[in-house]
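# Kindly generate the corresponding structure for this input.
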Amino acid sequence: MSTLTGTGHLARLILRRDRIVLPLWVLLLTVLPVSYAGSFFALFPTAAERAAYVTGTARNPSVVALLGPVYGDSVGALTAQRGGFLQVIVGLAALLTVIRHTRTEEEAGRRELLGATVLGRYAGLTAALLVTYAASLLLGLLTAAGLAATGLPAAGSLAYGLSAALVGVVFATVGGLAAQLTQTAGGARGIAVGVLGVAFTLRLVGDTSEHGWPSWLSPLGWAARIRAYAGEHWWVLALPVALTVLLAVVAYPVSVRRDLGAGVLPSRPGPVRAGRVLSGPFGLAWRLHRGPLLGWSVGFLLLGSVVGGAAEAAGRSVAGNAALEQVMARLGGASGLAEAYLGVSLGVAGLAAAGYGVQAALRMRSEEAAGRAEPVLATGVHRSTWLAAHLVFVLLGPVVVLALVGLAAGLTYGLSIGDVPGQLPRMLGAGLAQVPAAWVLAGLAVLLYGLLPRLSPAAWAVLAVVVLLGQLGAVLELSQWLLDLSPFTHTPQVLRAGWSVTPLLALTVLAGVFCAVGFASFRRRDIPVG
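Next up, the predicted model:
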């Protein structure tokens, strides 16, 4: 029997299980760069306007820290920089996909059942990697075709598409290696996301420093240094390919030398007796949610700091561009262009906070599917108490992260204009104004979990649609009824005078209805659902 026997069957199984999630992240990450190119063509039709934007915003240290460097003032160069952070998301999606189909399967016991059949030693890891590699390459090719269709040069479009694809390939392999190191999927995700964080930090430090050499230590830095639309450096593509081969050479031997269910790194034994924190369902929920909440909080603090630091420069760079002022206003801006930029940015933060809420809600489904919820509920723990413990984090988590992004934005923006006492509470309020809309999407995930648990991952599809409406709706001038499908369309702009609290109350009530229906449905249905 070959070491790869059964790889094709496993790959088809992965494609079947990810038939919704996989196309969604490929489509979303393909459409966004194309939309950026279209918006730059519309907003900066002249070289003078693009040069002013580059000088005022694109080369601002805060913007470079978040998005990466800009090479020139062409529409292609601006698009490549604007899509820089999307490559972080590509890497994150790729590593999570591989871990879900390797270590998560092993932790749940399904890998052992499959291993008892005619299955090669390398089949499981190879199938997960091949599917993720194929998705990444498809994303890159579709992105290149879409960018070229907008009128951008084909060579630069291909360079940008391949850079995004190879970021996915590298971090898919990082995920495959991380899955061999720990006994749990959570530990593997922690290692792989930590590597992604280090890569982002190296890129950030290199791009904002005088010499820039740390960027050459990061796959994210390599993606920028391909220099799409600015005299492409094709040889840089060899670096992620070489790193992928090196990581695979390490991961494959380890995958067959360790025991099934074990990891290379030894597991730390827990205490003989549980502490007070774990004495009830709320303590257990805290243990399950504290890691993601901490990670999201750090990310939102960084996002708020970057957004606040870049706001003043963003306002100066678009002054006098009537088209951009109009679009920014429609996206949710205030009278001042800097505050328009902050309003848009905090709206994006609200979408991200909704992602945290959906993730926290679906943790309940993960606990149930893994068989851990049933033993807890077989004790004296009531279903209502168990669900309420998780709902604390589903509902309060978005409040925490949006408060942090508002505080960080208010502090850095206030420092830049010399008005910290005035801007800090305003930006905190603007951040918290996004909470009800985030609650609606999180509440929808709770409703699906309680009523139709098998369909609960569809909450991610709803979030993806909302993101597309938010990113493309105003730029493409879509019909208002389409924009109204997003709860974030109804969020008032609290940075300008005359806003009403009524939409916030209505969104909160809607989120409460979703949670209540999900709560009641969960109390009546069977556990587990077959």
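# Please count neighbours and contacts with C-alpha atoms only from this point.
OK.
# quick one: contacts for the nearest residue to residue 63 once chain neighbours are set aside?
Excluding its sequence neighbours, the residue lying closest to residue 63 (C-alpha to C-alpha, 6 or more residues apart in numbering) is residue 310, at 6.3 Å. Residue 310 sits next to 57, 60, 61, 62, 63, 413 when contact means C-alpha atoms under 8 Å, 6 or more residues apart in numbering.
# for the strand or helix carrying residue 341, packing partners?
For residue 341, the host element (DSSP states H and E) is helix 337-369. Helices and strands touching helix 337-369, by 3 or more C-alpha pairs under 8 Å, 6 or more residues apart in numbering; DSSP states H and E, are helix 281-317, helix 322-331, helix 373-377, helix 383-417, helix 420-432, helix 435-451, helix 458-472.
# Kindly recompute the last result at 7 Å.
Other helices and strands packing on helix 337-369, by 3 or more C-alpha pairs under 7 Å, 6 or more residues apart in numbering; DSSP states H and E, are helix 281-317, helix 322-331, helix 383-417, helix 435-451.
# One more sequence to fold, the one below, so I can look at both together:
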Amino acid sequence: MSGAYTGTTRLARLALRRDRVQLPVWILSTVALGAFASSAIDTQYPTEADRVAVLRVAVDTPGLLMFRAAPTGTSDGQMTVFGILAFLALMAGFMSTLAVIRHTRQNEETGRAEMIGATAVGRHASLTAALVVVVGANIALAALIGLTLAGGGEPVAGSFAAGAGVGAAGTSFAAIAAVVAQLTQGARAANGLAAAAVGTGYLIRGLADAFGEVHLDGYTMSSAWPSWLSPIGWTMQVRPFAGDRWWVLALPLAFLGIMTAVAFALTARRDVGMGLFPDRPGPARASSALLSPLGLAWRLQRGTVLGWAVTIAAFGLLVGSIANAVKDQLATNENVTGTLDDLAGGGGHEVMDTFFAAMMATIGMLVAGFLVQALLRVRAEETSGRAEAVLATATGRLTWLGSHVVVATAGAVGMLGLAAVSIGLVYGASVDDLAGQTGHLAGTASLQLPAVLTLAGLAMALFGLVPRIAVGLTWFGFALSFVLGPYGSLFGVPEAVREISPFSHIPAVPADATAAPIVVMSAVALALGGAGLILFRRRNLVS
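The predicted structure is shown next:
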């Protein structure tokens, strides 16, 4: 290569070297999730009547379609697509955006790009290398999903169409991340914008499926037109096992080409280390709150806290608004009620208790995602050198790290409360029991806290023990808890394996709560968090 692309091959090899752990973990986790879901279909829905029954409920329940997809039939492959394909595309999107930002904007923020740029490296080499690696990772992901589904007995064409759809979604979001990386000056802001794009794509797909057209048979449907506006919608429009529309893949390929050209054009118009939207200068004098480590931690975390809080509140309002619409359907269908009962932790409770407990389990995982992201911010502060500057003052290590823990934990507690209030306000008003429903939901939300804090303790322990790989291992632990915890039964995970996840030990409703699991998880969270603080105090800062 020459000119603007000189050095692309070597930079791609460097990126692969850096991602030798993270990308395989993402790929294998996504493939394993799809394999679990596919293998569980016969156990969940053993007869044609069972499948038709659950799909009839789904097409009449927008809330379920938001989390699943528009059903296309009752074969094993079609039920797998209905149950898990959109979520696999979501995982591919997060894998791709994080990798592209890591090898472009993060390299500029840390100064690595400037050092590399001082050698014989072309202007577009870094971005090209990042895209080559991420596109290659998505091709590998698509192939493995296809091989796994085909190996499980599914039709070969449909299996590889499903894999190609997932890989195409990941590639499309990689292209979006390539453009986003040119806009902001910080990697955190770029990751936030890219993550918002992935979430928006999933939401658009969900709304398009929820308000699609039901066919005459009463249990299959076609997505509404907004599905064509989302990369995850394109994945579903391929319709694996229901026609295998390979031509749809031309859309993500064209999108990749257009967005890559835009990213290259933007790269040529800015300086290394700068974004097209420069950071706004702060006030000439800092507020007195920044004189304390706690005030600084809040200043650094407030954008993350507010962004996640809005997401949680919106999700809660959605759940509250659909509660009455699904009440009658759930009360008359044992298949869906049983599935929700599994998500809620079992117990055979009143139908709405089961529904809200299942939704709160999902909210608990979202809050855990916020807490992990907030706590891992300390690793970014350490690698950037900002932590060293703070610790050079009279601020102690435990005070600095503890401040971030306090802000993140308080944010998690507040978000669980916000979820209870947002659901309770809407549903409580509809049943004329505002205070009672809000109080009950607050109790249900509080049950998620010990499991959420256990993941927080894991993040702190890994940060203190293995800081260089703490980010990847922590997110892997989060994904594993998600797969094995509230959704483990949907993916056919054995009960003994599900016990690994702290979310598998949460009682369904406050009335079922016993002290033992709550005390044990709280003790584990405190032990892991304390170990992380001690280990961080004893080790050197690692850039």
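# ranking the helices and strands packed on helix 337-369 of the first structure by burial, who's on top?
Each of these was assessed for mean neighbour count using mean count of other C-alpha atoms under 10 Å. The highest is helix 435-451, with a mean of 28.
# And the contacts of that one?
With contacts defined as C-alpha atoms under 7 Å, 6 or more residues apart in numbering, helix 435-451 of the first structure is touched by 350-351, 353-354, 357-358, 361-362, 365, 394-395, 398-399, 455-456, 459, 487-488, 491, 504, 507-508, 510-511, 514-515, 517-519, 521-522.
# Average offset of it relative to the second structure?
Superposed on the second structure, helix 435-451 of the first structure shows a mean distance of 1.6 Å to its aligned residues (mean C-alpha distance after the TM-score superposition for the first structure).
# Can you give the distance of that helix from its chain's centre?
From the chain centre to the centre of helix 435-451 of the first structure is a distance of 18 Å (C-alpha atoms, centre = their mean, to the nearest Å).
# So which residue is smack in the middle of the first structure?
Per C-alpha atoms, centre = their mean, the C-alpha nearest to the average position across the first structure is that of residue 89, at 5.3 Å.
# What's the match for that residue in the second structure?
Aligned by TM-score structural alignment, residue 89 of the first structure pairs with residue 91 of the second structure.
# Same check on residue 445 of the first structure?
By TM-score structural alignment, residue 445 of the first structure lines up with residue 459.
# Same check on residue 146 of the first structure?
Residue correspondence to the second structure (TM-score structural alignment): residue 146 of the first structure is matched to residue 148.
# which element is the residue lying closest to that match once chain neighbours are set aside on?
Take residue 148 of the second structure and drop its neighbours on the chain: the residue closest to it by C-alpha to C-alpha, 6+ apart is residue 35, 6.5 Å away. Counting by DSSP H and E, the element that carries residue 35 of the second structure is helix 22-39.
# Can you tell me what sits against that helix?
Residues outside helix 22-39 of the second structure that contact it (C-alpha under 7 Å, 6+ apart) are 80, 84, 88, 91, 95, 141, 144-145, 148-149, 472, 490-493.
# Which of those residues sits closest to residue 121 of the second structure?
Nearest to residue 121 of the second structure among these, counting by C-alpha to C-alpha, is residue 95 at 26.2 Å.
# ok, and the match of residue 146 of the first structure, which helix or strand is that part of?
Counting by DSSP H and E, residue 148 of the second structure is found in helix 125-151.
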